[in-house]
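K.L.:
Mind folding the following:
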Amino acid sequence: MSRIMIVDDEQGVLNALRRLLSRAPCAYGRLVYALEVETFDSPLAALDRARAAPFDLVLSDYHMPRMNGVEFLGQIGEIQPDAARMVLSGCSDINLINQSIHGADIFGMLPKPWNDYFLMSMIAQALNHRDLVLENRALAGKAADPRAEAEPAIPVAAVQWGPDGSMVFEDEASATGANKT
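P.N.:
Modelled structure (predicted):
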């Protein structure tokens, strides 16, 4: 179950998005995401909730009282760096929003009014991207320490010749005097 936070100061938009996300399939290729949606009409209330519960994706309106959506999503990124973040905006200055988005590590922007299919597709892509980033991070952690899954080391032995010409094997610690007290 993917947890989605939606933040918009317009209750009608929140209701429409909640309805859409509860009814429409959210799929990316063969992956189908079941969604659990929480909505907030205040970015401050949403920040409080983000401190208490994890979210997989946060979708925020751009124009809101007290802070814009990019500022809000920047703060969400500090609280929950693994959450995918997207902006929803009816703003006509797309270039301004795009510049803001690139500086705040935001996955993408959705227009208002939105196309239901496009919105669901973008949400699925953002969730898939998040999953891949987390999987790559986990794999990189394993690759960083190749000894984590390696066979146990075979003890090193020193070979000495005995007075009678026989071979005497000593473990590395004995040979270096590490066991002497």
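K.L.:
contacts and neighbour counts: CA atoms only from here.
P.N.:
Fine.
K.L.:
what's the helix ranked longest in the chain packed up against?
P.N.:
Ranked by residue count under DSSP state H, the longest helix found in the chain is helix 116-144. In terms of contacts (3 or more Cα pairs under 8 Å, 6 or more residues apart in numbering; DSSP states H and E), helix 116-144 is packed against strand 26-28, strand 57-61, strand 84-89.
K.L.:
what about 7 Å?
P.N.:
Applying 3 or more Cα pairs under 7 Å, 6 or more residues apart in numbering; DSSP states H and E, we find helix 116-144 packed against strand 26-28, strand 84-89.
K.L.:
To compare against the first, here's the next sequence to fold:
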Amino acid sequence: MNNRPPRILLVDDEPAVLSALARLLHRQLPAGPEVETFTSPRAALARAWEVPFALVVSDYRMAEMDGIAFLKEFAEIQPHALRLMLSGAADFDVLVSAVNAVGLHRYLIKPWDDEEVCSVLQGAYAEFGRQEADRQLALERQRQLGQLSPEEIERRRLEAEEPGITRVNWGPDGAIHLDD
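P.N.:
Predicted structure coming up:
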């Protein structure tokens, strides 16, 4: 991984909610991770292809796409990021669907309690750090056992720093298609 602290991604189609959450996190985690906010789930997914995130917090009900669909697509891009949902929908079926479909780490209900949200996000951020350390130890152990080639180690390093960089979009004729 690079030396920058992992980021937190907040996605909600209500700008006021994003502003309130970002202010809360900057106040409670002043030396912590960078926080990026998006009102558009599609724009957030595009950003996920560019930089790694430790956590992603998504609203459930958004006009462009619902939170479960967004988190599902996000997980395909960055499978190691912890996924959380913040929603005014206290529907048990939504919660079960989110847990089953996207491996949800936590579900928070709006309106939120500032202390609870900060505690949950700090805990999730710490959990991401532990999981990342475990992944690095496993990778080093595989390298020591000769189970990974130097090329595979480098591919994984590049993918951790720039999600999607090692993926190739092949056309049906064998040509490589470049994204616009």
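K.L.:
corresponding residue for Gly129 of the second structure in the first structure?
P.N.:
Under the alignment (TM-score structural alignment), Gly129 of the second structure pairs with Asp131 in the first structure.
K.L.:
picking that back up, ok now the longest helix of the first structure, how far from the chain's centre?
P.N.:
7 Å (Cα atoms, centre = their mean, to the nearest Å).
K.L.:
do stretch 62-69 of the second structure as well
P.N.:
That offset, for stretch 62-69 of the second structure, works out to 15 Å (Cα atoms, centre = their mean).
K.L.:
With stretch 88-104 of the first structure instead?
P.N.:
22 Å.
K.L.:
in it, what's buried?
P.N.:
Leu88, Ser89, Ile97, Ile101, Ala104 (16 or more other Cα atoms under 10 Å).
K.L.:
Alignment lookup: the fourth one to the second structure.
P.N.:
Structural alignment (TM-score structural alignment) places Ile101 of the first structure against Val99 in the second structure.
K.L.:
Quick check: the gap between that match and Thr39 of the second structure.
P.N.:
23 Å (Cα to Cα, to the nearest Å).
K.L.:
what does His80 of the second structure give?
P.N.:
23 Å.
K.L.:
Between these two, which is the more surrounded one?
P.N.:
Thr39 (21 against 17; other Cα atoms under 10 Å).
K.L.:
Just tell me what that one corresponds to in the first structure.
P.N.:
In the first structure, Thr39 of the second structure lands on Asp41 (TM-score structural alignment).
K.L.:
now that match: how far from Gln125 of the first structure?
P.N.:
Taking Cα to Cα, one finds Asp41 of the first structure at 25 Å from Gln125 of the first structure.
K.L.:
what's the answer for Phe118 of the first structure, then?
P.N.:
10 Å.
K.L.:
Between those two, which is the more surrounded one?
P.N.:
Gln125 (19 against 12).
K.L.:
Tell me, how many residues neighbour the residue nearest to the more buried one when sequence neighbours are not counted?
P.N.:
Once flanking residues are discounted, Gln125 of the first structure sits nearest to Tyr28: 6.2 Å by Cα to Cα, 6 or more residues apart in numbering. By other Cα under 10 Å, 17 other residues sit near Tyr28 of the first structure.
K.L.:
I'd guessed Tyr28 of the first structure sits against Ala126; true?
P.N.:
No. Under the criterion of Cα atoms under 7 Å, Tyr28 of the first structure makes no contact with Ala126, lying 9.5 Å away.
K.L.:
returning to what we had before: how many other residues sit next to the match of Gly129 of the second structure?
P.N.:
Counted with other Cα under 10 Å, Asp131 of the first structure comes out at 16.
K.L.:
Look up how far Gln80 of the first structure lies from it.
P.N.:
Asp131 of the first structure is 14 Å from Gln80 of the first structure, by Cα to Cα.
K.L.:
go on, Asp93 of the first structure?
P.N.:
28 Å.
K.L.:
Same question for Phe72 of the first structure.
P.N.:
Following Cα to Cα, the distance that separates Phe72 of the first structure from Gln80 of the first structure is 12 Å.
K.L.:
Would you mind telling me which of these two has the busier surroundings?
P.N.:
A count of neighbours by other Cα under 10 Å puts Phe72 above the other of Phe72 of the first structure and Gln80, at 23 against 19.
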